[in-house]
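Colleague: my questions are about this predicted structure, shown below with the sequence.
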Amino acid sequence: MTVEVHSLGCRLNLAESERLRGLLGEAENLVVINSCAVTSEAVRQTRQAIRRARKARPDARLLVTGCAAEVEREALAAMPEVDGLIANTAKLDPRAWNVAPAPRPPEVRGYTRAFVQVQNGCDHACTFCVIPQGRGPSRSHTVAEVLEDIAVHLDAGVNEVILTGVDLTSWGSDLPGTPRLGALAEAILARFPALPRLRLSSIDGAEVDDALFALLASEARVMPHVHLSLQHGHNLMLKRMKRRHSRADALDLVGRLRARRPEIAIGADLIAGFPTEDEDAHAANLSIIEELGVVHGHVFPYSQRPGTPAARMPQVDRRIIRARAAQLREKVASMRDSWLAAHLGKPLWVLAERGGSGHAADFAPVRVPPGTPPGALVEVVPARIVEGMLEA
C-alpha cells in the first residue's frame, strides 16, 4: 500500500495533510498521523488514531507529526506502535521524510473547497495554550506563494477558498512592510475575479485591520461568516488568559459588522471552566453568546496543558467544568435553532459537498437537490429543518 495520512485537529492540519500527501507521493507502506495537542482530549484522540492505524496496517512504517509530536514528544515516542516522530516545524520539508522535493503547490485531490495555508505559528502567549510550543513563532507565506496555491485549486474547479493559519490575522507581521490580512484578501480578489467565494477561518478580533473590516462588511465574494477566537465573555477571565481584547471590544466589532452587513453569521471559540472562573464569570460567558448572536460555537471544556501558566492557577472542579460546557453548548444550540428557522423560505446559494449536503454563504448547513455534483453552486429555498439541516 502507498502513503496514508490521518489528520486530527484544526483546518490548518487539514491543509497541511493535503500538502503532505502530495509531498510523499507514492511512498511505500507509510502511515502518517498529523496530530493535535490543543486539549488533553485531542492528545487522547491522537493516541487512539495511532493505535487504530497500527492495527489496520501492522506492517507499515508509522510516523507521527503535528503539535502532539512536539508537546507530547516523549510519551508518543514511547508508544510501541510508533516508529518515529517528525518535527512539526519540519513536516513540509522533503528532507525530513527523505523524499525528493515535490512541485509547489501540491496536487489537488478533488475537494469541494480549498483550505489554503497563509500563515503558521504564533507570537502570542495565551496562558492556556500550548500551540506556540507545537508550532513555533508566526511565519507568513508571501502573497505570491498564496496566489500560486489558489491558482492550482481554481484550475481544478474549486469554488470556495478558505484562508487558514494558526493566528490568521497576524499574517504579514514578519513580511517586508508588515502588510495586513486585508491586503492579502484584496490581492486574492483582484487576481482571481472569477473566484465566487473567499472565506476566513478563525480570526482574532483584536487584529482585524480596516481593509479586512471593509471586505467583511461589504464585499459579496467574502463570505458573511466570522468565527472569532473569543475564548470568554468575562473581562477578568480574558485578562487572566492574556487575551488582547475585552468583552466590549468583541461586542463593538460584531455590532459594527452587523450594522453594515446584517446577514453576517458569528461563530466563536469559548472555554468553559477556565481556572478561577466563578458563577459570575460563567454567567458572562453564557450571556455573550446571546449578545453576539453566536450560531457557530466551538465550546471547549478547559484542559490543563503542561507547562502553561494557567495550569498553575487554581483549578475549577472537572464536574463543574463539564456542566458549564454543556450549558454553553445548549445556549449556542438555542441560538442556532432560531437562526436556522430565519432562513426558511429565503433563497440560498449553496456550495454542494459530498453526501448530498452543502453550506450557504453564512455557513448554514443545507441539503442540496439529489444529483447535484459536489463543488457546484446551487440555489435552494429551504422549507423545513431536518436534524439541524435546512432542506427544500
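Modeller: Ah, there it is.
Colleague: C-alpha only now, for contacts and for neighbours.
Modeller: Noted.
Colleague: quick one, helices of the stretch 101-250 of the chain?
Modeller: If DSSP state H, counting those that start in this stretch is used as the criterion, the helices of the stretch 101-250 of the chain fall at 131-135, 143-155, 181-191, 210-218, 235-241, 247-260.
Colleague: what's the most buried one of those?
Modeller: Here the criterion is mean neighbour count by mean count of other CA atoms under 10 Å, and of the helices of the stretch 101-250 of the chain the winner is helix 131-135, at a mean of 21.
Colleague: quick revisit: now for the helices of the stretch 101-250 of the chain, which one comes closest to residue 3?
Modeller: Within those, the stretch nearest residue 3 is helix 143-155; the backing value is 22.0 Å (CA to CA).
Colleague: counting contacts, what elements does the closest one pack onto?
Modeller: When contacts are defined as 3 or more CA pairs under 8 Å, 6 or more residues apart in numbering; DSSP states H and E, helix 143-155 sits against strand 114-117, helix 181-191.
Colleague: what's the angle between the longest one and helix 210-218?
Modeller: Right, helix 181-191. Interaxial angle of helix 181-191 relative to helix 210-218 (axes from the mean of the first three to the mean of the last three CA atoms, to 10 degrees): 60 degrees.
Colleague: in addition, the following structure is provided for comparison:
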Amino acid sequence: MSLEVHSLGCRLNLAESEQLRALLASADDLVVVNSCAVTAEAVRQTRQTIRRARRARPDARLLVTGCAAEVERDALSAMPEVDGLIANTAKLDPRAWNVPAPAAPLRPIGYTRGFVQVQNGCDHACTFCVIPQGRGVSRSRPVADVLAEVALHLDAGVREIVLTGVDLTSWGSDLPGTPRLGQLCEAILARFAALPRLRLSSVDGAEVDDTLFDLLAAETRMMPHLHLSLQSGDDMILKRMKRRHSRADAIALVERLRARRPDLSIGADLIAGFPTESEAMHGQSLSIIQTLDVVHGHVFAYSPRPATPAARMPQVPIATIRARAAELRRAVAHQRAAWLGRLIGTPLAVLAERGGTGHSAQFAPVVLPENTAPGALFSLTPSRVVEGMLQ
C-alpha cells in the first residue's frame, strides 16, 4: 500500500497535510500522523489514531509530526507503534522525509476549497496555550509565495481559498514594512479577479486592521464569515488568559461589521472551565454566545498543558469543566438552529463540494440537489432544515 496521512486539529494542520500528500506521493507503505496538542483530549486522540493506524497497517512505516510530536515528544516516541518523529518545523522539508525536493511547485490535490497557510508560529504568550512550544515564533510567508500557491489551487479547479495560520491576523509583522493581513487579502483579490470566494480561518479580533475590516464589511468575494479566537466572555478570565481583547471589544467589532454586512455569520473558539472560572464568569461566556449570535462554535474543555502558566493556577474540577463545556455547546447549538431557520427562504450563494453537500457564503451547510457537480457555484433557496443542514 502507498501513502496515508491522518490529520488532527486545526485548519492549518489540514492545509499542511495536503502539502504532505503531494510531497510524499511517491512514498511506499508510509503512514503519517499529523498530530495536535492543543488539549489533553487532542493528545489522547493522537495516540488513539496512532494505535488504530498501526492495527490497520501493521507492516507500514509510521511517522508522527505536528504539535504533539514536539510537546509530547518523549511519550510519543516511546509508543511501540511509532517508528519515528518528524519535527513540526521541518514537516514540509523534503530532507526531513528523505525524499527528493520537488522539481516544480507542489500542485494541491483537486478539492473545491483550498487551504493556504500564510503564517506559522506565535509570538504571544496566552497562559493556557502550548502551541508556541509546538510551532515556534511567528513567521509570515511573503506575498509572492502566497500568490504562487493560490495560483496553483486555482489551476487545480479550486473555487474558494481559505487563508490559515496559527495566529493568522499577525501575518506581516515580521516582513519588511510590516504589512497587515488586509493588504494580503487585497493583493489576492486584485491578482485573481476570477477567484470567487476568499475566506479566513480563526482570527484575533484585536488584530483586525482597517483594510481587513473594510473587506469583510463590503467586499462580496470576501466571505461573510468571521471566526473569532474569543476564548471567554468574561473580562477577568480574558485578563488571566493574557488575551488582548475585552468582552466589549469583541461585541463592538461584531456590531460594527454587522452594521455594514448584516448577513455576517460569527464563529468563536471558547474554553470552558479555565482556572479560577466561577459560575458567574461562565455565565458571561454563555451570554456572549447569544449577544454575538455565535453560530459556529469550537468549545474546548480546559485541560492543563505542560509548562503553561495556567497549569499552575487554581484548577476547576473536571466534572464542572465538562458540564460547562456541554452547556456552552448547547448554547451554540440553540443559536445555530435558530440561524439556520432564519435562512429558510433566503437565496444563498452555495459552493458544491464532494459527498452531496456544500456550504453557503456564510458557511451554512447545505444538502445539494442531485447530480450537482463538485466545484459548481450556484444560488439555492432552502425550504427546510434536515439534520442540521439546509435543503
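Modeller: Arrived safely. Quantities reported herein were computed from a predicted structural model and do not represent experimental measurements.
Colleague: ok, back up a step: distance to residue 389 of structure 1 for the helices of the stretch 101-250 of structure 1 - can I get that in JSON lines?
Modeller: Conversion of the helices of the stretch 101-250 of structure 1 to JSON lines gives the following (distance: least, CA to CA, whole Å):
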{"stretch": "helix 131-135", "distance to residue 389 of structure 1": "33"}
{"stretch": "helix 143-155", "distance to residue 389 of structure 1": "28"}
{"stretch": "helix 181-191", "distance to residue 389 of structure 1": "30"}
{"stretch": "helix 210-218", "distance to residue 389 of structure 1": "25"}
{"stretch": "helix 235-241", "distance to residue 389 of structure 1": "33"}
{"stretch": "helix 247-260", "distance to residue 389 of structure 1": "24"}
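Colleague: so which of these is nearest residue 286 of structure 1?
Modeller: Of all these, helix 247-260 sits nearest to residue 286 of structure 1, with 12.2 Å by CA to CA.
Colleague: ok, average deviation of that closest one from structure 2?
Modeller: Helix 247-260 of structure 1, aligned to structure 2 and superposed, deviates on average by 0.5 Å (mean CA distance after the TM-score superposition for structure 1).
Colleague: what packs against the very next helix or strand once past that helix?
Modeller: Per DSSP states H and E, the first helix or strand lying C-terminal to helix 247-260 of structure 1 is strand 265-272. Other helices and strands packing on strand 265-272 of structure 1, by 3+ CA pairs under 8 Å, 6+ apart, are strand 225-231, helix 279-292, strand 294-301, helix 318-341.
Colleague: possible to save those as a markdown table with distance to residue 372 of structure 1 and mean neighbour count?
Modeller: Compiled in a markdown table, those are given as follows (distance: least, CA to CA, whole Å; neighbours: other CA atoms under 10 Å):
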| stretch | distance to residue 372 of structure 1 | mean neighbour count |
| --- | --- | --- |
| strand 225-231 | 24 | 22 |
| helix 279-292 | 34 | 18 |
| strand 294-301 | 26 | 22 |
| helix 318-341 | 22 | 17 |
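Colleague: what's the closest of the helices of the stretch 101-250 of structure 1 to residue 371 of structure 1?
Modeller: Comparing the helices of the stretch 101-250 of structure 1 under CA to CA, the one sitting nearest is helix 143-155, at 22.6 Å.
Colleague: mind reading off the mean deviation between the closest one and structure 2?
Modeller: For helix 143-155 of structure 1, the mean distance to aligned residues of structure 2 following superposition is 0.5 Å (mean CA distance after the TM-score superposition for structure 1).
Colleague: matching residues in structure 2 for that helix?
Modeller: Residues 143-155 of structure 2 are where helix 143-155 of structure 1 aligns, taking TM-score structural alignment as the criterion.
Colleague: just the residues contacting the matching stretch, thanks.
Modeller: Counting by CA atoms under 8 Å, 6 or more residues apart in numbering, the neighbours of stretch 143-155 of structure 2 from elsewhere in the structure are 107-108, 110, 114, 116-118, 161, 184, 187-188, 191, 195.
Colleague: shouldn't residue 244 of structure 1 be in contact with residue 207?
Modeller: No - taking CA atoms under 8 Å as the contact criterion, residue 244 of structure 1 and residue 207 are not neighbours in contact, 9.2 Å apart.
Colleague: that older thread, how about the helices and strands packed on strand 265-272 of structure 1 in TSV, adding distance to residue 144 of structure 1?
Modeller: As requested, these are exported to TSV (distance: least, CA to CA, whole Å):
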stretch	distance to residue 144 of structure 1
strand 225-231	25
helix 279-292	36
strand 294-301	32
helix 318-341	38
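Colleague: and of these, who's closest to residue 125 of structure 1?
Modeller: Across those (criterion: CA to CA), the nearest stretch is strand 225-231, sitting at 13.9 Å.
Colleague: between the closest one and strand 265-272, how many degrees?
Modeller: Note on geometry: by the same axes, to 10 degrees, strand 225-231 of structure 1 and strand 265-272 are set 20 degrees apart in direction.
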